[in-house]
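when you get a sec, could you give me coordinates for this:
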Amino acid sequence: MKQAILDMISQHKTIIIHRHVRPDPDALGSQLGLATILKEAYPEKAIYSVGETESSLVFLGEMDSIPDEAYSEALVIVCDSANQDRISDHRFNLGSKVIKLDHHPNEEPYGDVMWVDITASSTSEMIVELVENSEHLTLSKQSALLLYAGIVGDTGRFRYPNTKPETLRRTALLLEQEIEVNDFYAELYKRDLKMTRLEGYVLQHFEIHDQKVGVMKLKKEVLESFGVTSNESSQLVNVFSSVEGLKTWVFFVEEEDRIRVRLRSRGPIINGIAAEHEGGGHTMASGATAAYSWEETEEIVSKLIRIS
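Here you go, the predicted structure:
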């Protein structure tokens, strides 16, 4: 499979890389890391990264703005997106070929070629593996930093169970490029005043159900009062995760027409609950596209209590 992907990359003059909406460090790290690797290996090719901008992660890199015509005869690579609805910029189907490159459960197969490895810590780790299997692709300081960001993001700084020996070996390859790790962490965990104040609000208002399920409801008016967007609030999903006895926790964030759901776990498998509410993800870190009432959020809390 990896060789098929490498062959397709070498055969196309234009390559357009997508990832999921509301990108996290792995989505952007894998997308921009792969783009950097390909630009360095194939300077004659047109290589683009597309999708919406995430202001909190803009330090990782900028997106390209391209016309529909750029997709003509292009190879499209979609990183870190389990299903098509969550792909940022739905023009991905305009290309001549589509590759799915992902580490989430393959519940919605799509594309002409799929490389899905649920044992990988992150899609960024898979990109490192792709480089390992290529005679033409190499790592640089810039690409290594982007892939390091993705691995760090999806392993929780190497604290989550998805951190395997292979993960650390591949991370070592990135560190060999002498990346500026301290500068990266300073940017990743930088909080402005409004986010710091919202963090204090969350710590004061989250609830514990049955001494094992943490619940935070961020209503639209609260976000507006702090001047924080729904996307930005995702930075706080683990802010009370260290509370003793907590097994699962959930953030409900009210948007214009729905309530976004962010689920986390310290053991119980939660992606099944996410799937029941238009979502999915990893066994211990999942999200749901929407709940449509506060009554529905209570259903989700009840499900978490039953499995925790």
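
from here on, just use CA atoms for contacts and neighbour counts.
Fine.

residue boundaries of the helices in the protein?
Remark: helices assigned in the chain by DSSP state H are 2-11, 25-41, 123-132, 141-155, 165-175, 181-188, 193-205, 220-226, 230-233, 271-275, 294-307.

for Val116, find the nearest of those helices.
For the helices of the chain, proximity to Val116 was assessed by C-alpha to C-alpha; helix 123-132 is nearest, at 9.0 Å.

need the contact list for Lys220.
Applying C-alpha atoms under 8 Å, 6 or more residues apart in numbering, we find Lys220 in contact with 253-256.

out of these, which are buried?
By neighbour count, with 16 or more other C-alpha atoms under 10 Å, those hold 253-255 as buried.

any chance of CSV for these, columns distance to Ala74?
Formatted as CSV, the buried ones among the contacts of Lys220 follow (distance: C-alpha to C-alpha, whole Å):
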residue, distance to Ala74
Val253, 37
Glu254, 38
Glu255, 35
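
re earlier: need the max-distance pair from the contacts of Lys220.
For the contacts of Lys220, the maximum inter-member distance is 10.1 Å, found between Val253 and Glu256 (C-alpha to C-alpha).

contacts only, for Ile305.
By C-alpha under 8 Å, 6+ apart, the contact list for Ile305 reads 209-210, 212-213.

go again using 7 Å as the cut-off
Neighbouring residues of Ile305 by C-alpha atoms under 7 Å, 6 or more residues apart in numbering: Val213.

what's the answer for Leu101, then?
78-80, 114-116.

to compare against the first, here's another:
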Amino acid sequence: MKRQIIDIISQFDTIIIHRHVRPDPDAYGSQIALKKLLEKNYPQKKVFAVGSHDVNLSYLAFPDQIDDGVYKGALVIVTDTANTERIDDERYMNGAKLIKIDHHPDDDKYGDIRWVDTSASSTSEMIYELFEVGKETERWLLPDEAARLLFAGIVGDTGRFLFSSTSIRTFEAAGDLIRYQFDRSELFKGMYEMPRNILHLLGYVFQQFEMDENGAAQIRLHKEILKEYDATSEQASLLVGSLGEVKGIKAWVVFIEEDDQIRVRLRSKGPVINGIAKEFGGGGHPLAAGASAESWEEADLVVKRIKEVCQNK
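Reported below is the predicted structural model:
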């Protein structure tokens, strides 16, 4: 499959790369690293990475802004996005051919070509493997900036190598990437340093979360709380994994209230929770998933399901 993707890439003069809405380091890492990789090895091609910019990821990169006409005859590649509803920028359908590269379960089989590897820790890890094939067959070179972005994507999606998705191949890829010239300390500052107000919000999360005797936990961040701490919903989302430090916790849900919906962020240390996300119109990995709730009554149903899977585990 990797060889087939490289062959298709070689056939197009214009390549446009998309990723999912509400991006994380792996979304930016896989998408924009792929752009940098292709620009390095195909300087005659026009390569773009599109989507709405998340200011919290400014330490990584900035996406491109392009006109509709650029899509005519272009190859479109979507990275790190399980289903079409989550693709950022609906123009992904306007190209001549569509490739999906992803590590989430392949529930939505979109694209003319699909490379889906659920055993990969991240889509950034997959892009590194694509580079390795290109290096052997096409003498590809990996620019330092692409290495930085791929390393960030791997670190982000493995929770600093703590998640069970981390494998030998993950460590091998990370080990190869740190040989390139980029400042890891500066990268980690961008990924993990928080302003004081968000640290205070984190304190609120640890003080106010609820956990039952079976290790099922929840915290509800109402709009009033976000306003009190001068935090955006995107900033609050950065705290979702923090409850994993709590002893005895099995699975948890963080509800983040927005103007038109309630974001549902599910995490687990063992019980499979992406099925719950699917029940509420979302999806994701077995131990990390997301969805949306229309009301706090619907949020109650999510909590009920979390409690059920923890009780049966």
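
kindly provide the TM-score of these chains.
Between these two chains, after superposing, the TM-score reads 0.97 (TM-score structural alignment, normalised by the length of structure 1); 307 aligned residues with a C-alpha RMSD of 1.0 Å.

which one of the contacts of Lys220 of structure 1 is nearest Ser234 of structure 1?
For the contacts of Lys220 of structure 1, the nearest to Ser234 of structure 1 is Val253 (8.9 Å; C-alpha to C-alpha).

so how far is Leu101 of structure 1 from the spatially closest residue to Pro109 of structure 1 that is not a sequence neighbour?
Ranked by C-alpha to C-alpha, 6 or more residues apart in numbering and with sequence neighbours excluded, the top spatial neighbour of Pro109 of structure 1 is Asn83, at 7.6 Å. To Leu101 of structure 1, Asn83 of structure 1 is 11 Å away according to C-alpha to C-alpha, to the nearest Å.

and what of Ser49 of structure 1?
Note on Ser49 of structure 1: its distance to Leu101 of structure 1, by C-alpha to C-alpha, is 15 Å.

ok, now Arg258 of structure 1?
Using C-alpha to C-alpha, one obtains 29 Å as the distance from Arg258 of structure 1 to Leu101 of structure 1.

strands along the stretch 1-150 of structure 2, start to end?
14-18, 46-49, 75-79, 97-102, 113-116 (DSSP state E, counting those that start in this stretch).

and among the ones you listed, the most buried is which?
Mean neighbour count (mean count of other C-alpha atoms under 10 Å) peaks for strand 75-79 among the strands of the stretch 1-150 of structure 2, with a mean of 27.

what's the mean distance for it versus structure 1?
Taken against structure 1, strand 75-79 of structure 2 registers an average deviation of 0.4 Å after superposition, with mean C-alpha distance after the TM-score superposition for structure 1.

does anything pack onto that strand? Which helices or strands?
Strand 75-79 of structure 2 sits against strand 14-18, helix 25-41, strand 97-102, with contacts defined as 3 or more C-alpha pairs under 7 Å, 6 or more residues apart in numbering; DSSP states H and E.

how far off strand 97-102 does it point, in degrees?
The directions of strand 75-79 of structure 2 and strand 97-102 differ by 20 degrees, with axes from the mean of the first three to the mean of the last three C-alpha atoms, to 10 degrees as the criterion.

tally of neighbours for the equivalent of Pro143 of structure 2 over in structure 1?
In structure 1, Pro143 of structure 2 lines up with Ser140, judged by TM-score structural alignment. For Ser140 of structure 1, the neighbour count with other C-alpha atoms under 10 Å is 17.

so Ser140 of structure 1 sits right up against Glu176, yeah?
No. Taking contacts as C-alpha atoms under 7 Å, Ser140 of structure 1 lies outside contact range of Glu176: 9.5 Å.

returning to that earlier point: could you dump the strands of the stretch 1-150 of structure 2 to CSV with distance to Leu57 of structure 2?
Below are the strands of the stretch 1-150 of structure 2 laid out as CSV (distance: least, C-alpha to C-alpha, whole Å):
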stretch, distance to Leu57 of structure 2
strand 14-18, 16
strand 46-49, 14
strand 75-79, 17
strand 97-102, 20
strand 113-116, 25
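
so which of the ones you listed gets nearest Ser122 of structure 2?
Of the strands of the stretch 1-150 of structure 2, nearest to Ser122 of structure 2 by C-alpha to C-alpha is strand 97-102, at 7.9 Å.

mean per-residue distance, that closest one to structure 1?
Average distance, strand 97-102 of structure 2 versus aligned residues of structure 1 after superposition (mean C-alpha distance after the TM-score superposition for structure 1): 0.4 Å.

and the angle for that strand with helix 25-41?
Calculated by the same axes, to 10 degrees, strand 97-102 of structure 2 forms an angle of 130 degrees with helix 25-41.

if we can go back for a sec, Lys269 of structure 2: which of the helices and strands packed on strand 75-79 of structure 2 is closest?
Minimum separation from Lys269 of structure 2 across those (C-alpha to C-alpha) falls at helix 25-41, 20.4 Å.

give the other helices and strands that that closest one contacts.
strand 46-49, strand 75-79, helix 123-138, helix 144-157.

and the third one, what other elements does it pack with?
In terms of contact count using 3+ C-alpha pairs under 7 Å, 6+ apart, helix 123-138 of structure 2 is assigned the packing partners helix 25-41, helix 144-157.

hang on, the earlier thing: any idea how far the match of Pro143 of structure 2 is from Asp26 of structure 1?
18 Å.

again, but for Glu244 of structure 1
Counting by C-alpha to C-alpha, the gap from Glu244 of structure 1 to Asp26 of structure 1 is 28 Å.

the more surrounded of those two?
The neighbour comparison of Glu244 of structure 1 against Asp26 (other C-alpha under 10 Å) goes to Asp26, with 29 against 9.

so what's the residue count around the residue nearest to the more buried one when sequence neighbours are not counted?
Excluding the flanking residues, the one nearest Asp26 of structure 1 by C-alpha to C-alpha, 6+ apart is Gly150, at 3.5 Å. The number of residues packed near Gly150 of structure 1 is 26, by other C-alpha under 10 Å.
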